[in-house]
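# with the sequence up front, the predicted model follows.
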Amino acid sequence: MRQPIEESSMDYKTILVHIDDTPETPDRVAFAARLASAQGAHLIGMAQTGISRFIRETTLPGVELGDLTPLFGSLREAAELRAAHFDTLVQQAGVASFAHRIDDDEPGMALALQAMYADLVVVSRTAHDAPGIAGIAGIPEYVVLNSPSPVLVLPHPQASPAAFGRVMVAWNASPEAARAVRYALPLLVRATHVELAIFDEESSSVRSLEDAEAMAQFMARHGVPVEVCRHHPRGEVGNALLVRAEERKADLLVMGCYGHSRYREILLGGVSRTVLRRLSMPVLLAH
C-alpha cells in the first residue's frame, strides 16, 4: 500500500511576485513574504524596466525619439531601486530564501516567462484606469492565459492573510477548474472549511452534482475539509459567485478560467472578467 503524501510535499517551493511602482507593492510583497515563509518557499521578486516597448517604438516609420540611452538608464535605475526595496522588505520579514529579477520586457510578458520556473505567481488586480498590454489585457489576465503556473490575484486594498481559513472553489467540471483545484492544494489542505460550489442554471441536472461529488472525494483524500454546495443563480454567474463568496466570508476564491479561442492570449471568459472587475478577496486562477 502506498503511503499518504505528506503535506509538505504539496507546498509551493517557488513563488514569483510582481514588483512595480504602484502603492500596492509593499502590501503585495508582504503578503508574498508571509506565504513564502508559511510554505517554506523560495521567493522571487520580478521588476521590469519596460525598455523593450521603447525599442519597438523606435522601429516605427517616422518615429524620432532621439538618443534614448539616458532614458534607458533611468528606467533601469528605477527598477533596480524597486528590486533593492524588495530585498529589504523580505529580509525584514524573515524570508529564508529569496532573489530578484529585472527584465526589460513589459510586465505581463516578463512574468509569464518567469512563471515557467515557479509554482505560483502573485499579482494585484489591474486598476480600472490602468493601461493593459497593447491596451487590451491587464497583467493578471495575460499571465494566467500565457503561463503554466496558477496566478493568485490580490484585490485593492491588499490586507490579505497568507493562510486562508475559509475557501470557496467554483466548480463546473471543466479541465481549467480541475487544474485550479490541484494548483490550490497547498492552500486548501491548510483551510478550516472549503466549499465546492456549483452554479448550475438547470435545477434538474444531476451530472453536475455527480462530478462535484467525485471532485470532493479527490480533495478529501488529500485532507481537504470540503463541502459540496449547489446554487441556481438567476442572474450572471460571476456576480452570483462573488455574492456567495462574500456572504460566506471566504478568504480565498479558487476558479479555473479560459480564453476565447481566437483571442486566447488577451481575452478571458465572462465569469473570469466579472470576478476580476469586482474582486474583493484574493482569487487563485488557473487556465
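Structure received.

# please count neighbours and contacts with C-alpha atoms only from this point.
Fine.

# thought E201 was touching P233?
Yes: look at E201 against P233 with Cα atoms under 8 Å: they come within range, at 6.2 Å.

# higher neighbour count, the two?
P233 (17 against 14; other Cα atoms under 10 Å).

# where does the more buried one sit, in terms of helix or strand?
Taking DSSP states H and E as the definition, P233 sits outside all helices and strands.

# want to compare, so here's the second one:
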Amino acid sequence: MYKDILVHIPTERPMHAVIDGAIALAAKLNAHVDAVAVGYIASSTAYVLDGGAAVAAVFEMERERAVERAEAALAIFQSEARNAGISCTCHPLGAIPADAAGSLGEMARLHDLSVVLQPDPAQGSFDNDMPGEILFQAGGPVLFLPYTFRGPFRANRIGICWDGSRLAARAMRDAAPLLARAEEIVIITINEADAVRDEVSASHLARHLGRRGLSTRTVSLSAARADIQPTILSLAADEGLDLLVMGGYGHSRLQERFLGGVTRAMLEAMTVPTLMSH
C-alpha cells in the first residue's frame, strides 16, 4: 500500500496538474505526502565558492532567493492539501540542478511512490530534468502525470504494458496497490509472438494476477518499433484507460541521461497518467 508519497512541485512550470493528482491520490489512499520544490541556482554561480568571502556571500544570497522560490511554490500545494485534509510536509530546496537531482533521488528511495509532472519539451526548464532523474534514482515506482492533466486522479481502468522484461515485471509489482483497487485491468502486448518468450507471456501474467484475485483481459497488437508508443496511447484512448503501467527504460549519469525509445516517446507525448519503474 502507498502510505508515504513524495511529490515534486515545479517552480518554473505550471504546477496544478501534479498538485491536483497527488492530492486526489493521497486522499483516496489516506497517505502522507512529502512535497519538495527546488529553486534552482545557476551552475555558474556555484563556481564562485572558491572566490573568497565576498563571492561566497553572493552565492548564499542566490541560494536564499532560490529557497524563497521553492517556498512560494510549496505554499500553493500546502493550501490545497489543507483544504483536502491531507497530511503533508513541505521541503523547499535551493540547489544547482545536479545537486537537486541527487537530493530528489535520495528522498524518493524512502517513499512508497513518487508523483511527478511529465516533462514539457516546449518549455526550457530544469524542472523538465527532475522527473527522469527521480525515475532512474528512486528504486521504486514513479507516477507521471501529463502536463495537460485535469481533474482528480483515478485508476479504475488500468492498462499493463507487458513485454516480459524485468522492468515490466517490476512496474507490475510496484503497481499492486492500484491494481488491487481497479475495476478493470487490460494487459497490453505489442508484437508478442516475436518479442516475448512463452515463460513470460501475457497468458502467464494473466494467470499470475488471477491468483491474486484480479480479473484481466489481454489485447495483443502489432506495430513497427517507431509506432509502439502511439499504438499504446491509441488503445488507451479507445479503452478509456485511467492509468498505464510500464517499465522505464534507460539509465542516468546525472549530466547524461539515456532513455529507451518507447520511454522517451511516452514522456514526450503522454496523454494518460503513467506509472513507471526502473
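Now that the structure is in, tell me what you want to look at. Nothing here was measured: the structure is a model prediction, and the numbers come from that model.

# next, the buried residues of stretch 225-241 of the first structure.
Buried residues in stretch 225-241 of the first structure, counted by 16 or more other Cα atoms under 10 Å: 225-228, 230-231, 233, 237-238, 240-241.

# next one: stretch 9-25 of the second structure
Buried, per 16+ other Cα under 10 Å, within stretch 9-25 of the second structure: 9-13, 15-25.

# got the end-to-end distance for it?
One end of stretch 9-25 of the second structure sits 15 Å from the other (Cα to Cα, to the nearest Å).

# same check on stretch 45-55 of the first structure?
Stretch 45-55 of the first structure: ends 24 Å apart by Cα to Cα.

# ok, E176 of the first structure to G108 of the first structure distance?
Distance from E176 of the first structure to G108 of the first structure, by Cα to Cα: 20 Å.

# so which of the two has more stuff around it?
G108 (23 against 17).

# now do the strands in the second structure.
Counting by DSSP state E, the second structure has strands at residues 4-9, 32-40, 88-95, 113-117, 142-145, 157-161, 184-190, 216-221, 243-247, 250-252, 257-259, 274-277.

# what do we get in the second structure for G94 of the first structure?
When the second structure is aligned by TM-score structural alignment, G94 of the first structure is paired with G85.

# what do you get for G165 of the first structure?
Under the alignment (TM-score structural alignment), G165 of the first structure maps onto N156.

# that match is in contact with E184, isn't it?
Yes: using Cα under 8 Å, N156 of the second structure is in contact with E184, at 6.5 Å.

# got the strands of the second structure as TSV, with distance to Q123 of the second structure columns?
What follows is the strands of the second structure, written out as TSV (distance: least, Cα to Cα, whole Å):
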stretch	distance to Q123 of the second structure
strand 4-9	16
strand 32-40	15
strand 88-95	20
strand 113-117	13
strand 142-145	16
strand 157-161	28
strand 184-190	32
strand 216-221	34
strand 243-247	25
strand 250-252	21
strand 257-259	18
strand 274-277	21
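
# ok, which of those comes nearest H208 of the second structure?
strand 216-221 (10.3 Å; Cα to Cα).

# which bit of the first structure covers the closest one?
By TM-score structural alignment, strand 216-221 of the second structure lines up with residues 226-231 in the first structure.

# give me the mean deviation of that stretch from the second structure.
With mean Cα distance after the TM-score superposition for the first structure, stretch 226-231 of the first structure departs from the second structure by a mean of 1.5 Å once superposed.

# what's in contact with that stretch?
Identification of contacts with stretch 226-231 of the first structure by Cα atoms under 8 Å, 6 or more residues apart in numbering yields 193-200, 209, 212-213, 216, 219-220.

# with stretch 41-53 of the second structure instead?
For stretch 41-53 of the second structure, using Cα under 8 Å, 6+ apart, the contacting residues are 55-56, 59, 62-63, 66, 94-97.

# check stretch 269-287 of the first structure too.
Contacts of stretch 269-287 of the first structure (Cα under 8 Å, 6+ apart): 125, 128, 144-145, 149-156, 160, 176-177, 179-180, 183-184, 236-239, 242, 250-260.

# of these, just the buried ones, PyMOL syntax please.
Only the buried entries of the contacts of stretch 269-287 of the first structure go into this PyMOL selection, using 16+ other Cα under 10 Å:
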select buried, resi 125+144+145+149+150+151+152+153+154+155+156+160+176+177+179+180+183+184+237+238+242+250+251+252+253+254+255+256+257+258+259
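
# count of neighbours near A118 of the first structure?
Using other Cα under 10 Å: A118 of the first structure sits among 22 other residues.

# elements contacting the single longest helix found in the first structure?
Counting residues, the longest helix in the first structure under DSSP state H turns out to be helix 69-92. Secondary-structure packing of helix 69-92 of the first structure (3 or more Cα pairs under 8 Å, 6 or more residues apart in numbering; DSSP states H and E): strand 14-19, helix 25-39, strand 42-48, strand 98-103.

# what is the orientation angle of the last one with strand 14-19?
Looking back up the chat, that one is strand 98-103 of the first structure. Comparing the axes of strand 98-103 of the first structure and strand 14-19 via axes from the mean of the first three to the mean of the last three Cα atoms, to 10 degrees yields an angle of 50 degrees.

# same question for the second one.
Here helix 25-39 of the first structure runs at 170 degrees with respect to strand 14-19, directions being taken by the same axes, to 10 degrees.
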